[in-house]
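> Have a look at this fold, sequence not included:
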């Protein structure tokens, strides 16, 4: 089967999120409640009751399941990648079959051992940090998300691993790869540093949001949404979304020779921009004292 299912999956998600956001922007009053509740969640969720939609929703706090699942899986991937590149062990045939099925039989070893290793190390740090945030920092409200979005989260992280391994040397039949860390270029080390900086800024942003729902003793006293003013919130409505977009843009720079991973970056940026836009619109409609000079996702620009 020579169809790159992963590529089509992330292209579909990107196009879908863009079309849905345009529909909500221009045709929201004409859209059925079932569609609106499937797309909107959190602070901009639709309050209109719908029997079918309610049965297809799960608690938003289940977001933490993504990271409980993906953080250990990313570490297993790092061990597998290191073991293959350092000791040149044989990969089980089932792995080749899986990668051929999901990325196509004509896939090529486009990603060097060094780039794959660097990207997966960064993703390990990022995913374990997200695990810490979602399990120990974030204060979730009682909002719900559509079960489709819930499963998309799992597919996203599985797709990351498949797209990196599927185009890495040693994971394509008749290809070989040896890890030489001194071959990692200065440019890619800078990209890695920017990745980690963005992930750290995301951590600081989550602390800011959590403090809005806690008292001085750290006890949760409210689940209401309030206007944040600290950190990157001084400049934009979507610091979390900006940081996530930067992480994946830098990963795309590190994996610049890849073919499929860039479609994950496209999907992430599309999703994060839409989320930041919706968040900005919600704040402006909800709070009369919301800072008018605050931009959406790019400081001082948009």
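It's in. Note that the structure is a prediction, hence the values are computed from the model and not measured. Residues are numbered from 1 along each chain as shown.

> hey, let's count contacts and neighbours off CA atoms from now on
Will do.

> Can you report how many residues lie near the residue lying closest to residue 120 once chain neighbours are set aside?
Nearest residue to residue 120, sequence neighbours excluded (C-alpha to C-alpha, 6 or more residues apart in numbering): residue 78, at 6.1 Å. By other C-alpha atoms under 10 Å, 21 other residues sit near residue 78.

> Surely residue 78 touches residue 121?
Yes - between residue 78 and residue 121 there is a contact at 6.9 Å, judged by C-alpha atoms under 8 Å.

> all strands for this protein, in order.
57-59, 144-146 (DSSP state E).

> chain center to the last one: distance?
Okay, so that is strand 144-146. Counting by C-alpha atoms, centre = their mean, to the nearest Å, strand 144-146 is centred 17 Å from the centre of its parent chain.

> same check, this time on the first one
Between the mean C-alpha location of strand 57-59 and the chain-wide mean there is a distance of 19 Å, by C-alpha atoms, centre = their mean.

> Please compare the first structure with the one that follows:
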């Protein structure tokens, strides 16, 4: 027997809130299943990759709003024309800026901690910052990156994923050693490169904070941004240590995408600023890009 119009309308109203609740529960379940740290890095990866590709490779073909350029570019590459007041207020000083084994997780966490504390030391005692500013969103990304990376690494580690934790040095294998060596290489290259950059702004104990010159020495002879190359190397090294940790693969892709985009911007700034800039230098990867 057919239903009347009023009955159908009443049934529709009855199911409407239930449908909304079901959708909300589904979204919440997906967030828990993927975990927020993994979702955060996917969002970062997509946004930075798309934005960087537009700025670095399609800017001549696709007119980009000035506020977008100002929000994305920072430091010596900062967008200086048609400054947006709102975006300017959202800037801060640049100087503020599958289950794995317990052994793999512990070693990976130690390498990540070494990277974090070494970068903190370099920011405090080695780097000479200019008076430039960065957008507050870049600042937030920088801080949430390390928190999210540590949380994501531990999310698939024994003791945190509901399985028993067991750490043994006898469980160290070939890939643990290779990954650690790659990380140490990255630490060394990045530290040396940052020291060379800092030395360019110091002369007779006086900081030359606003002067830019062509970097020389070390890996600067082959790439414009060896410190960014080294950042990628460190995360690839940790990925080799963790191997089956799929979440860390997302972190590594995010770091690689971010460093490539920033390195390309730096490289083009050097080429535009210095007419005698070495043509053989690449942006970040020797002989490739």
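All right, it came through fine. Because the structure is a prediction, the values reported are computed rather than measured.

> From the strands of the first structure, pick the one with the highest average neighbour count.
strand 144-146 (a mean of 21; mean count of other C-alpha atoms under 10 Å).

> Tell me the residues of the second structure aligned with that one.
Under TM-score structural alignment, strand 144-146 of the first structure corresponds to residues 133-135 of the second structure.

> all helices in the first structure, in order from the N-terminus.
5-27, 33-39, 51-55, 64-87, 93-103, 113-132, 147-165, 186-211, 239-254, 261-286 (DSSP state H).

> Tell me which of those helices lies nearest to residue 172 of the first structure.
Between residue 172 of the first structure and these, the shortest separation by C-alpha to C-alpha is 7.0 Å, and it involves helix 93-103.

> if we can go back for a sec, please convert the strands of the first structure to a markdown table, extending it with distance to residue 158 of the first structure.
Formatted as a markdown table, these follow (distance: least, C-alpha to C-alpha, whole Å):
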| stretch | distance to residue 158 of the first structure |
| --- | --- |
| strand 57-59 | 21 |
| strand 144-146 | 19 |
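
> Let me see the residues that make contact with stretch 59-69 of the first structure.
Applying C-alpha atoms under 8 Å, 6 or more residues apart in numbering, the contact partners of stretch 59-69 of the first structure are 42, 127-128, 130-131, 134-135, 140-145, 150, 153-154, 157.

> Map residue 213 of the second structure across to the first structure for me.
That one, residue 213 of the second structure, aligns with residue 226 by TM-score structural alignment.

> what number of residues lie near the closest residue to that match other than its chain neighbours?
Spatially, and ignoring its direct neighbours in sequence, residue 226 of the first structure is nearest to residue 212 (6.8 Å; C-alpha to C-alpha, 6+ apart). Per other C-alpha under 10 Å, the neighbour tally for residue 212 of the first structure reads 18.

> I'd guessed the match of residue 213 of the second structure sits against residue 214; true?
No - in this structure, residue 226 of the first structure is not within contact of residue 214 by C-alpha under 8 Å, at 11.7 Å.

> returning to that earlier point: what's the matching residue for the residue nearest to residue 120 of the first structure over in the second structure?
Checking with TM-score structural alignment, residue 78 of the first structure has no match.

> follow-up on the earlier one: now the match of residue 213 of the second structure: how far from residue 28 of the first structure?
According to C-alpha to C-alpha, to the nearest Å, residue 226 of the first structure and residue 28 of the first structure sit 25 Å apart.

> so who does the nearest residue to residue 119 of the first structure once chain neighbours are set aside touch?
Nearest in space to residue 119 of the first structure, with sequence neighbours left out and distances taken as C-alpha to C-alpha, 6+ apart, is residue 251 at 6.3 Å. Contact partners of residue 251 of the first structure, counting by C-alpha under 8 Å, 6+ apart, are 119, 191, 192, 195.

> Near the nearest residue in space to residue 143 of the second structure that is not next to it in sequence, how many residues? Count them for me, please.
Excluding its sequence neighbours, the residue lying closest to residue 143 of the second structure (C-alpha to C-alpha, 6+ apart) is residue 97, at 7.9 Å. Burial of residue 97 of the second structure, expressed as a neighbour count using other C-alpha under 10 Å, amounts to 16.

> and what of residue 98 of the second structure?
Counted with other C-alpha under 10 Å, residue 98 of the second structure comes out at 11.

> I'd say it and residue 242 touch.
No - if you go by C-alpha under 8 Å, residue 98 of the second structure and residue 242 don't touch, sitting 10.0 Å apart.

> Spatially nearest residue to the most centrally placed residue in the first structure, not counting backbone neighbours?
Geometric centre of the first structure, nearest residue: residue 268, 5.8 Å, by C-alpha atoms, centre = their mean. Once flanking residues are discounted, residue 268 of the first structure sits nearest to residue 245: 6.4 Å by C-alpha to C-alpha, 6+ apart.

> Ok, residue 113 of the first structure next?
Excluding its sequence neighbours, the residue lying closest to residue 113 of the first structure (C-alpha to C-alpha, 6+ apart) is residue 179, at 5.2 Å.
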